[in-house]
Each structure stands twice: as C-alpha cells, then as structure tokens.
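Student: Please find the sequence and the predicted model below.
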Amino acid sequence: MTIQFPQDATPFIASSRNILRSHGIEVTIGSNFEKYSEIIREERKVQNLGAPFNHELQDLQKSDSFWLIGRNERGELIHTQAAKKVPLGGKSLAGHLLRNFRDFPPPIPGVQLSQSRFRATPGAHNIHGHVVYHGEVWMAPEEGRYRGVGLSTVLARTGLLEVLRRWDPDYIYGFMLRTVAFKGFAERMGYMHNEPGALKWAIAGRDKPIEAFLTWLSREDARFLLDIPVEELVSQAA
C-alpha cells in the first residue's frame, strides 16, 4: 500500500537525514526483538526494556512491530523507540485498556499492578479502528548535544513516518509520565493530544502513585506534522 501525505514525504526524509548526519547520528530500524533486547540490556542500562516490547512476554512479529535506534559517530547508543499494532477487537481504546492497561507498565521496579488503575480519557473513548502503540522512547542524557537541540523532534517524526509507511493506522498512542509531560516532551515528540490522569501506577515503597498521561495522534494529525518543515522545529527547539 502506498501512503499518500498532504505533500510528498521526500522533503522531510531529506531534511531529517541531513540534520541527523550533521550531528553524526545513524538510524537503524529492525524487527528482531531478541536483538533489540540485547541492545537494551547491554547499552541502555539507565532504562529497562519495557514490557510491551519484551519478546519473552509478547508475540512480536515483523509484520506488526519494529524498533528504531540511533547511534553517534562512535557507535554509541543515543536513542531508542519502538512501535507495534494493537488489535482492539472492535472496541474503543478505552474499552481495550480497561482490561489490558497492565500490559503497559512503566519500566521501573516495584510496580504493583493489582493496586494500579486506568481512567478512560475523552480521547480514549473516541479512538477506534487500526491502532498502533508507540513507546520505548529514550534519549541519551547529554544536555546540549542530544537533548535540548531538537534531535528528539527529528527522531520522533522519523518513527512516526515509519509507522505511517508500514501500517497507515487510524491512531497512534503512547503513555508519558507526568514529570516528563510537564517538561513539554509530548510537544517535542509531536503528540498533539496529551491527556492527564489516564494511568496511576502504585509503586512499592512510595506513598503516592505515579501518573501517566495518554498521548495520541490521529492519522490526519501525523500527516499534518510531517508536512511541517522540520528545520523550523529544530530551530525553535535549539
């Protein structure tokens, strides 16, 4: 199937490639999640592999999932993200997550699933059809080199373009911890809808649960984003 954007995606592809190369970043996309697990275990020690993309827990096929990583000129891992199709079975995302939200825990120790909860947001009630979950987003914590210079904007849109090219879904969604959302990361990622209070995760040893926002895009939102000159977004972020 050929994906038709409001305008040809070639300008975005060329511009993003030039920006990443100017920072010495090489992007690799794959579907072997056993290999991805090894990369995370050996090279991303500050953040565990998320359960939704753990090949030992999930049936992750080439046709319905992929990962994307970025490496610097020294071959060091500086970025990750991953995506997979989520069959809703004719339900809304709200209906699906009421039963299945525990499949998307934060990658931190001590999560108490039985004491955690999902609250359906307005957007979750309206999300139907073909849906993709987008997660595993991480940037190397080198302020001024990888963070704060607009690279997350380019890399996120590279992942969104890959989602559209592979599956052209009706909606793309993810979850974002409140502390991260309040820093404006959802906007830099390009998520145009960011709804608070969706998830409350009980953590052993903590008095208060941690909150996650539901972040999402429609197909039209994603196409709109990819039609914006990425140089402008990077300039603003920088």
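Tutor: In hand now; what should we look at?
Student: only C-alpha atoms for contact and neighbour calcs from this point on.
Tutor: OK.
Student: Give me the contacts around the longest helix along the chain.
Tutor: Under DSSP state H, the helix in the chain containing the largest number of residues is helix 151-167. Outside helix 151-167, the residues that touch it by CA atoms under 8 Å, 6 or more residues apart in numbering are 2-3, 13, 16, 19-20, 68, 81-83, 132, 139, 146, 169, 188-190, 219, 222, 225-226, 230, 233-234.
Student: now with 6 Å?
Tutor: Residues outside helix 151-167 that contact it (CA atoms under 6 Å, 6 or more residues apart in numbering): I3, R188, M189.
Student: before we move on, what about stretch 5-24?
Tutor: With CA under 6 Å, 6+ apart, stretch 5-24 has contacts from N72, E73, R223.
Student: put this beside the first:
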Amino acid sequence: MSIHYPRLGQKSRRLLDQITLNHGPREQLGHFFLAADKAARDRGITLELSTDFELLREVNRMNLKHWYGLPPTFDSHYSGIDASKGFWLIGRNDDGEIISTQAAHMFDLSDSNLGEAIESLKLFYADPASMRHDGESCTINAPSATQIKGRVVYSGCTWIHPDYRRRHMAVILPRISRALAYTKWDADYTISFVSTKLVEMGVAAAYGYQRVEPAMDWYNSPVGPHYQGTLVWMPQAEMLTDMARFDALLEEAEEKQHRKPDTAEQRPVTN
C-alpha cells in the first residue's frame, strides 16, 4: 500500500470545489466534471487539485518501486513548472493516502511548434543549455509535430498504485486533466508521449487518444539512455467530443473488462 506523506496536515479540498469554468461550454463541462468525480469516488478514490510540485516530486520518489522516475516536464527543478502553467490531480484512498497522480503543463507555442520545442529540449527544461545532460539530444519524426502549435498542454505523469489498477482510472484521470486544461487555458491541443509497448497494451486507447504516431528518440536523458516515445495528441474539438462521450466510454471499459483482462492497468502507467 501507499504511505502517508509529511506536509499533508491541511484538510484536503474536494475537486469540484476547486474548479473554475473560464472557457468552454459550461453545461457540458459541469456535467462531465460531476460524472468524472463521482466515477472516481465510486472506485474508492477522492480527487483534488494541486499546484504543489515539490509534493509531486516527493510522491514519485517514495513510490519508485512501482513507478518510473518523474519526467523533467513535470519536475519543477528542471522545467520550472508552477501554478501559472501547470497543475496535477491527487487521488487519495479512504485513509488519505495518495494512490494516483495526473499532471498537466501548458506551453505557449504560438511562435514555434511542438517539433521545435522537443528538439530544442524546451519541452523538458526551462534552460536547456545549462540543464541538459551530457550528450543529451532528442529527435522528432512524427509528421504532426510541426503542425501542433498555439496553446499546447502536455498531459502526463499518469500513475496509479498497483492496488487501485483495474478500476478504469486510466479512463478517468487523463480526461479530467484535458478538460481542466481546456477550461483553464483554452488549450488548442493536448499531447502526451507513451512508450510503444504501452501503446500495444492499450494504454493510449484507454486515455482516449486516436492520433498515435511513432515520434521521438531521446538519448541520455533523466528517463534513461534511450527513450523511444510515441506521440499521442488531440485537438480541442476532438477533446470536447471525447468528453461528451465519457459515460459511454466508461461503460464500454467496464464491459470489456468482464470479457477479458484490462491490460491498460496491469503494470506501471506513466508518461
């Protein structure tokens, strides 16, 4: 089981009390957030919103037994992520233990594009020149990378404690993250990176992404000597369509689990 964390003495706030609808169709967003929050609670998980990225680092460090290291995009010591351009979702069990995470980092790529942000390493570091590792480089070959620009949100850092997998949180958490980023920043695109192996296991499909492209080779980075990532992405219009189908998608996931094992949550989930 997970563990209690220091610095958590303050009373947790319910997710629905933390959301402000700044952009988008209010009725549709309101229905979605109510349904998604209830879906998590029905599965024994209470969600809240946080911008304490030191706590995210701490949660990651204390769960490395069944989680990969924190990607630099979501590590405030590398990327400078803060409340102005990021947030993360905390999932707690009935004992108050943190048993799931999901984060978002917004990038203004109005004057560039995703491909440039990746190859320059600006997607990962606030100052690539001083922060990059020796010999670190990243190449992008996904055709869509140069077309993705504007307000781009990297949604990732998805982790679910092993005791809470097979509860379809991989269906719930990324969709809440995308909807929050949309209403907070009027995001044009949501993107993420998933390893080829996890794509084959159905993780990207569980997240709701239909646009999946072999994307990048990242060498000598904090995540390992050679990471091969698959780009998954979603424009704003598709995000809204996917969000509107949330109830049906969750029902489909439950029916599928009754027919065969749900491989999307069988092993550490992260991106």
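Tutor: That came in fine, so what should we check first? Everything numeric in this text was worked out from a predicted model, so none of it was measured.
Student: Now the TM-score, please.
Tutor: Scored against TM-score structural alignment, normalised by the length of the first structure, the superposed chains reach a TM-score of 0.83; 224 aligned residues with a CA RMSD of 2.6 Å.
Student: before we move on, back to that, looking at the contacts of helix 151-167 of the first structure, which one is closest to G174 of the first structure?
Tutor: M189 (11.1 Å; CA to CA).
Student: List the contacts of the corresponding residue of the second structure for that closest one.
Tutor: Alignment note: M189 of the first structure maps to Y207 in the second structure; criterion TM-score structural alignment. Y207 of the second structure makes contacts with A170, V171, P174, as judged by CA under 6 Å, 6+ apart.
Student: In the first structure, what residue corresponds to the second one?
Tutor: Aligned against the first structure by TM-score structural alignment, V171 of the second structure finds its counterpart in T153.
Student: coming back round to it: of the contacts of Y207 of the second structure, which are reproduced in the first structure?
Tutor: On the basis of both residues aligned by TM-score structural alignment, their matches' CA atoms under 6 Å, what survives of the contacts of Y207 of the second structure in the first structure is V171, P174.
Student: With distance to L121 of the second structure and neighbour count as added columns, please give the contacts of Y207 of the second structure in TSV.
Tutor: Shown next, in TSV, are the contacts of Y207 of the second structure (distance: CA to CA, whole Å; neighbours: other CA atoms under 10 Å):
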residue	distance to L121 of the second structure	neighbour count
A170	27	24
V171	29	22
P174	24	25
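Student: Switch the contacts of Y207 of the second structure over to TSV; also include distance to R57 of the second structure.
Tutor: As requested, the contacts of Y207 of the second structure are exported to TSV (distance: CA to CA, whole Å):
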residue	distance to R57 of the second structure
A170	21
V171	24
P174	19
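Student: Just give me the closest of the contacts of Y207 of the second structure to G115 of the second structure.
Tutor: Nearest to G115 of the second structure among the contacts of Y207 of the second structure, counting by CA to CA, is P174 at 22.4 Å.
Student: Look up how far A215 of the second structure lies from the match of M189 of the first structure.
Tutor: Using CA to CA, to the nearest Å, Y207 of the second structure is found at 18 Å from A215 of the second structure.
Student: ditto for H77 of the second structure
Tutor: Separation of H77 of the second structure from A215 of the second structure (CA to CA) stands at 26 Å.
Student: okay, those two: which has more neighbours?
Tutor: A215 (23 against 15; other CA atoms under 10 Å).
Student: ok, for the equivalent of T241 of the second structure over in the first structure, nearest residue in space, not its chain neighbours?
Tutor: Using TM-score structural alignment as the criterion, the counterpart of T241 of the second structure in the first structure is F224. Leaving aside its chain neighbours, F224 of the first structure sits nearest to P6 (7.3 Å; criterion: CA to CA, 6 or more residues apart in numbering).
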